[in-house]
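Colleague: take this sequence and fold it.
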Amino acid sequence: MHSWGGDQVEEAVAGCVAALRPAVDRDWTEVKASGLEWSCHETAFHIAEDLIGYAANLAGGAKDGYVPFEITLDEGTDNTGLLHLIESMGALLAAAVRTAPREARAFHPYPFRSANREGFAAMGVAEVLAHTYDIAGGLGLEYEPPAALAESVLTRIFPHVQPSPDHWRTFLWATGRGELPGRARLTEWRWNNNLVLPTDRLTLQGITPAAARDLAAGGDGGFDWIEGGPYDGTREASGFMLKAYEEGLHRPEFGVFALVRREDGRAIGGIGFHGVPDEEGRTEIGYDLTEPARGHGYATEAVRALSDWALARDDVHTLFATIERDNIPSHSVVTRAGFRKTGEDEEGLVYELGR
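Modeller: Below is the predicted model of the structure:
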């Protein structure tokens, strides 16, 4: 999977500037952006603020809040200067994304209080696309970005939104700016960065639909795998997750996670849920490791972390795992993680862990 982020930020910003430049001679302070209380001038400045804010948080590795600073425009700055500011702030975010380490994460409040470099890039692109649309609408200008750009944002920070053939219209619907046949218009919306669960030696990193598509197709999903990875089970689980996403059934927190070693940032396996909890609060988990990573307790550590997180939720009461009869190491993993054998079926022995 090719590195994603910096090029897309620059592409979005270039499209924004190209769309708005024909109206630089108008007074943007006197025209409201479409659907907003802000003027077109305020909205354009907000784009620049978002871009530099994301760049600062990612580059500085902010942990508990936004980097405390503000930007201002010099007195007398015209609309051409404002567009140049957007270009400059976009260049800084693109540079921050390109130079950030693969495992870099920094503060963002929604929904899990952090984002990785792809997340910050996707949020920056989303702000540019959405607010350029708002400004263009207020000024009576035509604007529609490349469909692939909208799709790439949807598959990274809108995993809860069922895709449709029209990616731009889906993006507008997902951000409360448009309608799609068969779907009620949104009055509230948020994007959804991936969930990451830390353990002593690992991080369990939620796989996005973009990564799942690449893994299911034989790619690396954007992870740096050790020899032998990803294992077949991770690819298969990614395929199931992708199908759920395409059918509008995917809930990101009950998806698939890559197991990444903290010591070197390399992926060693996968873990996740077979689906969302049923009406009784039951859901099944599964996991695998690449062969070189086995025998070091990583699977037990991951199962414990995922189980603790899940059972702390109100909607989960029981976890279960079905283990093939001859898979002795996996029986040991779930037993060490606190599961107890409760039965068997044609697929193997069933283990459960409740609150």
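
Colleague: when you work out contacts or count neighbours from here on, use the C-alpha atoms and nothing else.
Modeller: Noted.

Colleague: can you give me the helices for the stretch 51-200 of the chain?
Modeller: Along the stretch 51-200 of the chain, the segments classed as helices by DSSP state H, counting those that start in this stretch run 79-99, 117-139, 147-157, 167-174.

Colleague: ok, residues contacting the shortest one?
Modeller: Okay, so that is helix 167-174. The contact list for helix 167-174 (Cα atoms under 8 Å, 6 or more residues apart in numbering) reads 130, 144-148, 150-151, 154, 158, 161, 163-164, 178-180, 185-186, 189.

Colleague: and it with helix 147-157, angle?
Modeller: Relative orientation of helix 167-174 versus helix 147-157 (axes from the mean of the first three to the mean of the last three Cα atoms, to 10 degrees): 40 degrees.

Colleague: what's the angle from helix 167-174 to helix 117-139?
Modeller: 90 degrees.

Colleague: mind putting the helices of the stretch 51-200 of the chain into JSON lines with mean neighbour count?
Modeller: Formatted as JSON lines, these follow (neighbours: other Cα atoms under 10 Å):
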{"stretch": "helix 79-99", "mean neighbour count": "21"}
{"stretch": "helix 117-139", "mean neighbour count": "24"}
{"stretch": "helix 147-157", "mean neighbour count": "21"}
{"stretch": "helix 167-174", "mean neighbour count": "21"}
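
Colleague: and for comparison, fold this next one:
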Amino acid sequence: MERAVADAVALLRTATDRDWETVRAGRVEWSCRHTAEHIAGDLIAYAGQLAGRAQSDYVPFEITFDEGTGNDGVLDVIETTGVLLTAAVRTTPPEVRAFHPYPFRSANREGFAAMGIAEVLLHTHDIATGLGLAYEPPADLCEDLLARIFPHVRPGEAPWPTLLWATGRGELPGRDPVTEWRWSNTLAIPAGRLTLEGVSPAAARDLSAGGDGGFRWVEGGPYAGTRDAAGMVVKAYESGVHRPEWGMFALVRREDGRAVGAMGFHGAPDADGCAEIGYDLAEAARGHGYATEALTALSGWALARDGVRRLLAMIERDNLPSQRVVTRAGFARVDEDGDPVAYELRS
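Modeller: Reported below is the predicted structural model:
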């Protein structure tokens, strides 16, 4: 956040003596001045959502500028609101979520940080376009942003042009123009003592490379299967077939915010409405019923989606504890001789 704001403000300060009131900001309908005020308004709103732990709507306040505030003053406010959002992100535990409407009615601290950075980058581009300034943010910042809140967008050869295309601000060879768009925060599903926290491609990339994915794990976690599954998420994202609600979830224990394992799908449901599900737990978390609670919740969520008719779980024949988990969650064995053994749950 600091780098995004600092770079944007440094560029825009070179043009504060220009007319921002009547010049249109790129392709948006606002003036450069209105667009700059919008950046500050969103940054303080996101900070307020996290700080206030809002759960059902936006906290009912907005920023106002003193009469006579000039362009330099507006940039001062953007710097200040950027600091406030940064502080809110840093002091919010990773398992906390606050209200945001798109698309699953909440976001975690990484989501709010990414949305704030997106507001800064994209609207600085808009203002710079209107004022005739050259602007291109760091590629690694754009790449991380795409992998956090644009998981449905196949990465392009260069992150910044891809981000501009994904938000209707540019063209990419071989891809149709974008006329409507939304970013996508991760999904969270309550599951008894757990919350199933969606794993973004950015978090999955870190997990597959040996990191923690931004989660606090119980001793011994994450298990090897979680890292393998994270690699599958990254591959699907890079291929343009990742659908975040049909990806991977970390199983986060509510009592202490620790991740105990992972669960998710091998991809979106097929043409017959079938989706395959898999999971694992860190060894220290086994034997406490967590997998059953998580599988019951995720299965119920999935079968309530339009067009989903059955879920499939493939369990090694000698993995009796896992077979008991799927049975307790309502799955029925559908073969007698296979290895792995197939279990299914129908709507």
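
Colleague: quick one, strands of the second structure?
Modeller: All strands of the second structure, identified by DSSP state E, fall at 97-98, 107-108, 188-191, 194-198, 216-217, 248-253, 258-265, 274-281, 310-315, 332-333, 341-346.

Colleague: quick one: closest of the ones you listed to Gly132 of the second structure.
Modeller: Distance to Gly132 of the second structure, taken as Cα to Cα, is lowest for strand 107-108 among the strands of the second structure, at 34.7 Å.

Colleague: so which other helices or strands are in contact with the closest one?
Modeller: With contacts taken as 3 or more Cα pairs under 8 Å, 6 or more residues apart in numbering; DSSP states H and E, strand 107-108 of the second structure sits against strand 97-98.

Colleague: what does the strand it packs on correspond to over in the first structure?
Modeller: The aligned range for strand 97-98 of the second structure in the first structure is 105-106, by TM-score structural alignment.

Colleague: what span of the first structure is stretch 325-332 of the second structure aligned with?
Modeller: Matched against the first structure by TM-score structural alignment, stretch 325-332 of the second structure falls on residues 333-340.

Colleague: what lies in contact with the matching stretch?
Modeller: So stretch 333-340 of the first structure is contacted by Gly297, Ala299, Thr300, Glu301, Val303, Arg304, Phe320, Ala321, Tyr351, Glu352, Leu353 (Cα under 8 Å, 6+ apart).

Colleague: so which of those residues wins on neighbours?
Modeller: If you count neighbours using other Cα atoms under 10 Å, the busiest of these is Ala299, which has 26 neighbours.

Colleague: in contact with the corresponding residue of the second structure for Ala136 of the first structure, which residues?
Modeller: In the second structure, the residue matched to Ala136 of the first structure (TM-score structural alignment) is Ala128. Residues near Ala128 of the second structure by Cα under 8 Å, 6+ apart: Leu12, Ala25, Gly26, Ala134, Tyr135.

Colleague: reformat the helices of the stretch 51-200 of the first structure as CSV; add distance to Gly53 of the first structure.
Modeller: Output for the helices of the stretch 51-200 of the first structure, formatted as CSV (distance: least, Cα to Cα, whole Å):
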stretch, distance to Gly53 of the first structure
helix 79-99, 9
helix 117-139, 9
helix 147-157, 18
helix 167-174, 22
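
Colleague: tally of neighbours for His242 of the second structure?
Modeller: His242 of the second structure: 23 surrounding residues under other Cα under 10 Å.

Colleague: what does it correspond to in the first structure?
Modeller: Alignment note: His242 of the second structure maps to His250 in the first structure; criterion TM-score structural alignment.

Colleague: once you drop chain neighbours, what's closest to its match?
Modeller: In this structure, His250 of the first structure finds its nearest non-sequential neighbour in Ala244, 5.0 Å apart by Cα to Cα, 6 or more residues apart in numbering.

Colleague: mean shift of the match of strand 97-98 of the second structure relative to the second structure?
Modeller: Stretch 105-106 of the first structure: mean distance to aligned residues in the second structure after superposition is 0.7 Å, counting by mean Cα distance after the TM-score superposition for the first structure.

Colleague: and the residue nearest to His250 of the first structure, how many neighbours?
Modeller: For Ala244 of the first structure, using other Cα under 10 Å, the count is 18.

Colleague: same thing with Ala18 of the first structure?
Modeller: Using other Cα under 10 Å, Ala18 of the first structure has 12 other residues around it.

Colleague: who's in contact with it?
Modeller: Ala18 of the first structure makes contact with no residue, according to Cα under 8 Å, 6+ apart.

Colleague: trace Ala237 of the first structure over to the second structure, please.
Modeller: Under the alignment (TM-score structural alignment), Ala237 of the first structure maps onto Ala229 of the second structure.

Colleague: what of Thr175 of the first structure?
Modeller: Under the alignment (TM-score structural alignment), Thr175 of the first structure pairs with Thr167 of the second structure.

Colleague: and Ala184 of the first structure, by the same measure?
Modeller: Using TM-score structural alignment, the equivalent of Ala184 of the first structure in the second structure is Asp176.

Colleague: could you report the distance from its match to Asp335 of the second structure?
Modeller: According to Cα to Cα, to the nearest Å, Asp176 of the second structure and Asp335 of the second structure sit 45 Å apart.

Colleague: likewise for Ile189 of the second structure?
Modeller: 30 Å.

Colleague: please apply the same query to Ala128 of the second structure.
Modeller: Taking Cα to Cα, one finds Ala128 of the second structure at 62 Å from Asp335 of the second structure.

Colleague: same thing with Ala304 of the second structure?
Modeller: To Asp335 of the second structure, Ala304 of the second structure is 25 Å away according to Cα to Cα.

Colleague: stretch 253-266 of the second structure maps to which residues in the first structure?
Modeller: Using TM-score structural alignment, the residues of the first structure aligned to stretch 253-266 of the second structure are 261-274.

Colleague: and Asp326 of the first structure, which of the helices of the stretch 51-200 of the first structure is closest to it?
Modeller: helix 147-157 (37.8 Å).

Colleague: against the second structure, where does the closest one fall?
Modeller: On the second structure, the counterpart of helix 147-157 of the first structure by TM-score structural alignment is residues 139-149.
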